[in-house]
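Asks: Whatever this is, show me its structure:
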Amino acid sequence: MAKDFQDIQQLDSEDNDHPLGGGEGPGPRGHNPRRGDRFCVGTPTQSPLPLQRFCSTLRLSLLVLGFNVLLLAAICVIGSQRAQLQEELRILKENFSHFSNGVLSEIGTLFSHGRSASHQLTSLEAKLEKQQRDLKADHDALLLHLKHFPMDLRILTCQMAFFQSNGTQCCPANWLEYDGSCYWFSRSGKTWEDADRYCQLESAHLVVINSREEQEESRGGGLGEPWEVHGEAATDFKRWDIIGARSQKFIVQHTNPFNAWIGLTDSEGTWKWVDGTDYQQNYKNWAATQPDDWQGHEVGGGEDCAVVQANGRWNDHFCKQVQRWVCEMRLNITA
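Replies: Prediction:
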């Protein structure tokens, strides 16, 4: 203990040998201000080195403590923000999950509705097709009735004429009777095919000319008057004249000055009459150099349909041309 006291006195004498500058000299009555304070910047004047070390350590500890506090606060803030972000992310995931489920549900509903609509459309298409088939069947039946209606009307008219004329023959209204046949002369034009179809709807056919008198009008003679024919028709001419079919003259009388389709065609490569009359063995009255199957009309194909001209001669024409026509049917006989 005596040694410690001596060390303190030695330190005190050293302090007196080194006065502090900057106005820190001995104060009044020989008192040093720094030595009068218990601490010099927090350290006692009697033991400056350990106290300075202590102050430095304290300041460093406080600085580290403050830094740790700040770091802890930052960690807390970051943790709080992270927790908040995780919560928001969870909410977003839940919302997205709900949205996805809702979208999938809507898609499923739309798909179901689309499938139902597709089934309904298929059903409607089937019903429409059935209705179209039914309408077509009704249309065909109506056409059939309309096709038979003129014949029924002619039969009825003929029956009335039969009772009125005490059992004679009759032709339909607007038809002309000549030599056992009824004839209808058009006032407009059609193609050969349409004209043939029109006659069929009237239960008739395009006129079949099998004798001179059936077509002659402007020659002015009777059966004995010469009629110019060529080729094998010359032999047939006399035979048909002898039969006495005078209706050839009648046809040209009602078609002049126009050409008119007749029921003769070679669409299959051979000339044939529409009623099956033998073409080779019957009367022919082609104009000179006809038929020539001329193809210069620039519409494709040859000339496969026959017309009777104003002079009574026949000529082959392009079947799609529009010409007048003559329908023929056998005279209805009622009994």
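
Asks: drop to CA atoms for contacts and neighbour counts, all remaining ones
Replies: Noted.

Asks: What segments of the stretch 201-335 of the chain are helices?
Replies: 233-243, 247-255 (DSSP state H, counting those that start in this stretch).

Asks: go on, the stretch 51-200 of the chain?
Replies: Taking DSSP H, counting those that start in this stretch as the test, the helices found in the stretch 51-200 of the chain are 192-201.

Asks: what's near enough to touch the residue lying closest to Asp292 once chain neighbours are set aside?
Replies: In this structure, Asp292 finds its nearest non-sequential neighbour in Asp316, 7.2 Å apart by C-alpha to C-alpha, 6 or more residues apart in numbering. With contact set as C-alpha atoms under 8 Å, 6 or more residues apart in numbering, Asp316 has these partners: Gln290, Pro291, Asp292, Asp293, Glu303, Asp304, Cys305, Ala306, Val307.

Asks: here's the other one to compare against:
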Amino acid sequence: MQTWTLWAAAFLTLHSAQAFPQTDISISPALPELPQPSLCPLFWMEFKGHCYRFFPLNKTWAEADLYCSEFSVGRKSAKLASIHSWEENVFVYDLVNSCVPGIPADVWTGLHDHRQEGQFEWTDGSSYDYSYWDGSQPDDGVHTDPEEEDCVQIWYRPTSALRSWNDNTCSRKFPFVCKIPSLTIH
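Replies: Model prediction:
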């Protein structure tokens, strides 16, 4: 009888351990706060908290600036693109090339010196803290055009640095890139 009792006790111990497995539960601290995803309007591309869109429309600098202002996100209106780093410059130029691959395109930016010659400023009011002028630029058109060159474009020239900048006559017509702060989900 004692063998039967030991066998029954061992059987019940073995099966109750399988029927009710023990689980170690640990509570981990909350996840760190993740950056909020940003939202851009349809057909706009996001880069570091801003939305960008290339418009393959040939417009004067003033027409392009006005065209951009017709787009808004929240209470902010779009402006011709301001550029504040090499990475942003590459992003803008690559955005243009992704829309018109294989076709070099000069595009307007929001940089100008309308108020005072040589004192450049962005249409969105941001600081002029980065530039990537080509060769002898800005030259205000001293070699070719008697009209002042107060508006800045990213240009493509086979003989110059890719994605470099040039001051040009504002009445010339080029495609352009608009920029607007993106919305974030709260």
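
Asks: hmm, back to that, which position in the second structure pairs with the residue nearest to Asp292 of the first structure?
Replies: In the second structure, the residue matched to Asp316 of the first structure (TM-score structural alignment) is Asp167.

Asks: do you know how far the residue nearest in space to the middle of the second structure is from Arg163 of the second structure?
Replies: Computing the C-alpha centroid of the second structure and ranking residues by C-alpha atoms, centre = their mean puts Phe47 first, at 2.0 Å. As for Phe47 of the second structure, its distance to Arg163 of the second structure is 17 Å (criterion: C-alpha to C-alpha, to the nearest Å).

Asks: what ranges do the strands span in the second structure?
Replies: In the second structure, the strands defined using DSSP state E lie at 38-39, 45-47, 50-59, 72-73, 76-77, 79-80, 107-112, 121-122, 151-155, 164-168, 174-181, 183-184.

Asks: could you dump those strands to a markdown table with distance to Val96 of the second structure?
Replies: Shown next, in a markdown table, are these (distance: least, C-alpha to C-alpha, whole Å):
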| stretch | distance to Val96 of the second structure |
| --- | --- |
| strand 38-39 | 20 |
| strand 45-47 | 11 |
| strand 50-59 | 6 |
| strand 72-73 | 21 |
| strand 76-77 | 21 |
| strand 79-80 | 14 |
| strand 107-112 | 8 |
| strand 121-122 | 20 |
| strand 151-155 | 10 |
| strand 164-168 | 14 |
| strand 174-181 | 8 |
| strand 183-184 | 23 |
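
Asks: who's in contact with Phe47 of the second structure?
Replies: Phe47 of the second structure sits in contact with Glu88, Phe91, where contact means C-alpha under 8 Å, 6+ apart.

Asks: Kindly apply the preceding question to Asn89 of the second structure instead.
Replies: Asn89 of the second structure makes contact with Ile83, Arg163, according to C-alpha under 8 Å, 6+ apart.

Asks: on that earlier part again, out of the strands of the second structure, flag the one nearest Ser98 of the second structure.
Replies: Closest approach to Ser98 of the second structure among the strands of the second structure (C-alpha to C-alpha): strand 50-59, 9.6 Å.

Asks: Near the nearest residue to Asn168 of the second structure once chain neighbours are set aside, how many other residues are there?
Replies: Once flanking residues are discounted, Asn168 of the second structure sits nearest to Glu149: 4.3 Å by C-alpha to C-alpha, 6+ apart. Counted by other C-alpha atoms under 10 Å, the residues lying close to Glu149 of the second structure total 23.

Asks: And for Ile8 of the first structure?
Replies: Ile8 of the first structure: 13 neighbours (other C-alpha under 10 Å).

Asks: before we move on, the earlier item: quick one: residues contacting the aligned residue in the first structure for the residue nearest to Asn168 of the second structure.
Replies: Using TM-score structural alignment as the criterion, Glu149 of the second structure maps onto Glu303 of the first structure. By C-alpha under 8 Å, 6+ apart, the contact set of Glu303 of the first structure is Asp292, Asp293, Trp294, Gln295, Asp316, His317, Phe318, Cys319.

Asks: if we can go back for a sec, please produce JSON lines containing the contacts of Asp316 of the first structure, extended by distance to Leu60 of the first structure.
Replies: Formatted as JSON lines, these follow (distance: C-alpha to C-alpha, whole Å):
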{"residue": "Gln290", "distance to Leu60 of the first structure": "135"}
{"residue": "Pro291", "distance to Leu60 of the first structure": "133"}
{"residue": "Asp292", "distance to Leu60 of the first structure": "131"}
{"residue": "Asp293", "distance to Leu60 of the first structure": "127"}
{"residue": "Glu303", "distance to Leu60 of the first structure": "125"}
{"residue": "Asp304", "distance to Leu60 of the first structure": "125"}
{"residue": "Cys305", "distance to Leu60 of the first structure": "127"}
{"residue": "Ala306", "distance to Leu60 of the first structure": "131"}
{"residue": "Val307", "distance to Leu60 of the first structure": "132"}
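
Asks: Which of those residues are still contacts in the second structure?
Replies: For the contacts of Asp316 of the first structure, the aligned pairs still in contact in the second structure (both residues aligned by TM-score structural alignment, their matches' C-alpha atoms under 8 Å) are Gln290, Pro291, Asp292, Asp293, Glu303, Asp304, Cys305, Ala306, Val307.

Asks: Can I have the buried ones of those as a PyMOL selection?
Replies: Of these, the buried ones can be selected in PyMOL as follows, counting by 16 or more other C-alpha atoms under 10 Å:
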select buried, resi 291+293+303+304+305+306+307
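
Asks: Which one of the kept ones among the contacts of Asp316 of the first structure is nearest to Asp17 of the first structure?
Replies: Glu303 (153.2 Å).

Asks: ok, the closest one to Ala83 of the first structure distance?
Replies: With distances taken as C-alpha to C-alpha, Glu303 of the first structure is found 98 Å from Ala83 of the first structure.

Asks: same deal with Phe111 of the first structure?
Replies: Separation of Phe111 of the first structure from Ala83 of the first structure (C-alpha to C-alpha): 41 Å.

Asks: what do you get for Gln169 of the first structure?
Replies: Going from Gln169 of the first structure to Ala83 of the first structure by C-alpha to C-alpha gives 114 Å.
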